[in-house]
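Student: coords below, sequence missing:
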């Protein structure tokens, strides 16, 4: 057997082992992640099959694994049009590698064994400029509107919107992006072929048409309560930052914010009414310095971009035409009166400039529409607002 054939066989065994492990282990299991890092997926799978005291003291995993074949899972998925992507393979997003890097530190964010994908989107391309949005399932009309508007603006700015396809803020975020033809990714806590919630089946099909449905659990898996919290770490890892729109103090959306912070991503928080319990978690994040307050897409882009790349305009420092005038021109204009005719001699006396300089400046200001010649003198033109002139 050639070296190339050995590599292909090894890669095939690794894929089958990861698929099998995804069917029997809990998402985000640190012990499994550490063992795979140390000895590889195939050896880890064989350890589970043989009964490993460190990984599986109660033998729960071993019993689950008795009738599981990774190759069969992969084959069934392929027939259903579902792809399986493993770490290190072409198409694996670089941002997800940050999860594996955390295994060497205290704040661990275990990487997925692999990702099941349904849809036509390219995961690498979609996650190159992605922003996550999470929040309350029982959101208010204010929250739904803000989420939808932000997602729309992000999509128009070329960003992929990532969320979890749940009721409330998640659905509003997906629909906001889809409404302007933007791609979006739904990360599920169930199989990619299981529409959850069921009433979002049509929404999920729309997402898959131009974006992707992603999960770390194999096709056919029904959602489990604990899997939603584990799923949130993938949402955080795929994104440059996570926007939290309406989250109560015990909201699951705050777990996404926690994963985001562990991965050194930006946590962005939309404020709500101080009387709203649904925004209490958001306000706590800002109060504790764990999140950056945002009120527009400009704020979001500035926070997640390179320093100064998307600096939002300062409403108090918006550029005015007068700011572009040369010093002498600005001075002459400043000393002119709004409702009177000024003379060259009078302006020379008030500005301290030579009369011939004032005459040249006035002619140049006239070309630009700042002043007009009238009754042997000069009057301010319509270029500038009366509020900006001397009285």
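Tutor: The structure has been received and is ready for your questions. Bear in mind the structure is a predicted one, so any value in this text is a computation, not a measurement.
Student: okay, CA-based contacts and neighbour counts for the rest of this
Tutor: OK.
Student: tell me where the stretch 201-350 of the chain has helices.
Tutor: Using DSSP state H, counting those that start in this stretch, the helices of the stretch 201-350 of the chain run over 201-210, 225-237, 253-262, 280-287, 297-304, 327-335, 344-351.
Student: any idea which element residue 185 lies in?
Tutor: Secondary structure from DSSP states H and E places residue 185 in strand 184-187.
Student: who does that strand touch, helix- and strand-wise?
Tutor: Here strand 184-187 touches strand 160-163, helix 169-178, helix 201-210, strand 212-215, helix 225-237, going by 3 or more CA pairs under 8 Å, 6 or more residues apart in numbering; DSSP states H and E.
Student: may I see the buried residues of the third one?
Tutor: Looking back up the chat, that one is helix 201-210. By neighbour count on 16 or more other CA atoms under 10 Å, the buried set for helix 201-210 is 203, 204, 205, 206, 207, 208, 209, 210.
Student: next, the angle helix 169-178 makes with that helix.
Tutor: 40 degrees (axes from the mean of the first three to the mean of the last three CA atoms, to 10 degrees).
Student: structure two is appended below for comparative analysis:
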């Protein structure tokens, strides 16, 4: 799964730096661009490293980075991830998803993986489904339905492995026998949240568990926020199911927008605070979606269109225009003579009579001595269309 183009020294240095630099550290990313991973690590572990050796870092921060770097043993972390059937991939590997490079200097140093599939291949047809942890039953249902629908159509469902919408989306994909990726804000050997131990285990067996942090590292609030940029960059688009105004899911959506990815939202009740953030997203550049077909129409290839949406086809919808005019000219109650119907329909008496006989054969009207009237079935149908009981 790993290309031989990246030197072992580069891989080991990047693995070491995942314990030194926080995810998304753009200043650290610039150092890597200028000095290379081995060069940055060498500077941080050198006895002669002083303020100014690395641009833009204060003496205080430099001491902190050097303290972190001094105790790092990358071989131990690489052995630990191999022991659980995982691996560490870096830019330059065949498995590295090149769309992560869109993050610029905030690009991950590397990714720790658990699972057999090739992340680069899976990411090519992937969609993020994210939302509130404390979601409503509606949010859980919609997330699971999206996960199932996307998986059944051959798309990979990416989310954060959290409670609520994330877990429902993962379970929907797994239940359909499909592909799903959990991007964690901790080490891939750490189960968080603890209540998702079984779910994370299933994802590792059937899909992929991904993280920027080395084995054993635990999540922090800032790491959750920074993890979201990886979800946004990795996928073709992001769907937000439920989110309040202040929500990490909206951070993912905004990151997706900044990266030129598709951003979608599932509407909810306007009285629900958990849908307020989604509705705000939809008032901007977000696209309203209600099922997997509509998501794929947006992120998929040309011609992958969602089915046309319309209400039920009623018998009168199948009539031609002139017959509908004659039918609409009939009174709701009582009978009417042919000349009066013709006047209302704007046509001749002879044509009206012919149309009335056609409508009679279809069960819309009936003949009386004094003229023509609507059948009880037609009246009931008209009332139902108007919502009259």
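Tutor: Yes, it's here. None of the values given here were measured: they were computed from a predicted structure.
Student: any idea what the TM-score is?
Tutor: The TM-score (TM-score structural alignment, normalised by the length of the second structure) is 0.76; 331 aligned residues with a CA RMSD of 3.3 Å.
Student: compare the helices of the stretch 201-350 of the first structure and give me the one nearest residue 115 of the first structure.
Tutor: Nearest of the helices of the stretch 201-350 of the first structure to residue 115 of the first structure, taken as CA to CA: helix 225-237 at 9.8 Å.
Student: which other residues reach the closest one?
Tutor: Helix 225-237 of the first structure is contacted by residues 26-28, 95-96, 98-99, 109, 112, 132, 162-164, 187-190, 215-216, 242, 252, 255-257, 259-260, 263, 265 when judged by CA atoms under 8 Å, 6 or more residues apart in numbering.
Student: which bit of the second structure covers that helix?
Tutor: Alignment of helix 225-237 of the first structure against the second structure: residues 221-233, by TM-score structural alignment.
Student: next: stretch 131-144 of the first structure.
Tutor: The alignment of stretch 131-144 of the first structure onto the second structure (TM-score structural alignment) covers residues 127-140.
Student: what's the spacing between that stretch and its chain's center?
Tutor: Distance of stretch 127-140 of the second structure from the chain centroid (CA atoms, centre = their mean, to the nearest Å) equals 10 Å.
Student: any idea which of the helices and strands packed on strand 184-187 of the first structure gets closest to residue 45 of the first structure?
Tutor: Using CA to CA, the nearest of those to residue 45 of the first structure is strand 212-215, at 20.1 Å.
Student: what about that closest one, how far off from the second structure?
Tutor: On superposition with the second structure, the mean distance recorded for strand 212-215 of the first structure (mean CA distance after the TM-score superposition for the first structure) is 0.3 Å.
Student: contacts for the longest helix belonging to the first structure next, please.
Tutor: Ranked by residue count and defined by DSSP state H, the top helix of the first structure is helix 3-24. For helix 3-24 of the first structure, contacts defined as CA under 8 Å, 6+ apart pick out 40-42, 45, 61, 64-65, 68-71, 73-74, 86, 113-114, 216-218.
Student: just the buried positions in it, please.
Tutor: So helix 3-24 of the first structure, judged by 16+ other CA under 10 Å, has buried residues 13, 14, 15, 16, 17, 18, 19, 20, 21, 22, 23, 24.
Student: list the buried ones in the helix or strand just after it?
Tutor: Using DSSP H and E, the helix or strand that follows helix 3-24 of the first structure in sequence is helix 30-39. Within helix 30-39 of the first structure, the residues that count as buried by 16+ other CA under 10 Å are 30, 32, 33, 34, 35, 36.
Student: what about the aligned residue in the first structure for residue 172 of the second structure, distance to residue 147 of the first structure?
Tutor: In the first structure, residue 172 of the second structure lines up with residue 176, judged by TM-score structural alignment. Residue 176 of the first structure is 7 Å from residue 147 of the first structure, where distance means CA to CA, to the nearest Å.
Student: show me which of these two is the more surrounded one.
Tutor: residue 147 (30 against 26; other CA atoms under 10 Å).
Student: gap between that one and residue 282 of the first structure?
Tutor: Taking CA to CA, one finds residue 147 of the first structure at 14 Å from residue 282 of the first structure.
Student: now do the shared contacts for the two.
Tutor: Common contact partners of residue 147 of the first structure and residue 282 (CA under 8 Å, 6+ apart): residue 245.
Student: SS state for the residue nearest the centre of the first structure?
Tutor: Nearest to the geometric centre of the first structure sits residue 131, at 0.9 Å (CA atoms, centre = their mean). Using DSSP: H, G, I helix; E, B strand; the rest coil, the structure places residue 131 of the first structure in strand.
Student: can you redo the helices and strands packed on strand 184-187 of the first structure as TSV with distance to residue 331 of the first structure?
Tutor: Shown next, in TSV, are these (distance: least, CA to CA, whole Å):
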stretch	distance to residue 331 of the first structure
strand 160-163	49
helix 169-178	49
helix 201-210	57
strand 212-215	60
helix 225-237	54
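Student: tilt between the longest helix of the first structure and helix 30-39?
Tutor: 170 degrees.
Student: distance of the counterpart of residue 109 of the second structure in the first structure from residue 294 of the first structure?
Tutor: When the first structure is aligned by TM-score structural alignment, residue 109 of the second structure is paired with residue 113. Remark: distance between residue 113 of the first structure and residue 294 of the first structure (CA to CA) = 34 Å.
Student: neighbour count winner among those two?
Tutor: The neighbour count for residue 113 of the first structure versus residue 294, taken as other CA under 10 Å, is higher for residue 113 (26 against 19).
Student: separation between the more buried one and residue 344 of the first structure?
Tutor: 80 Å.
Student: again with residue 254 of the first structure
Tutor: Residue 254 of the first structure sits 68 Å away from residue 344 of the first structure, going by CA to CA.
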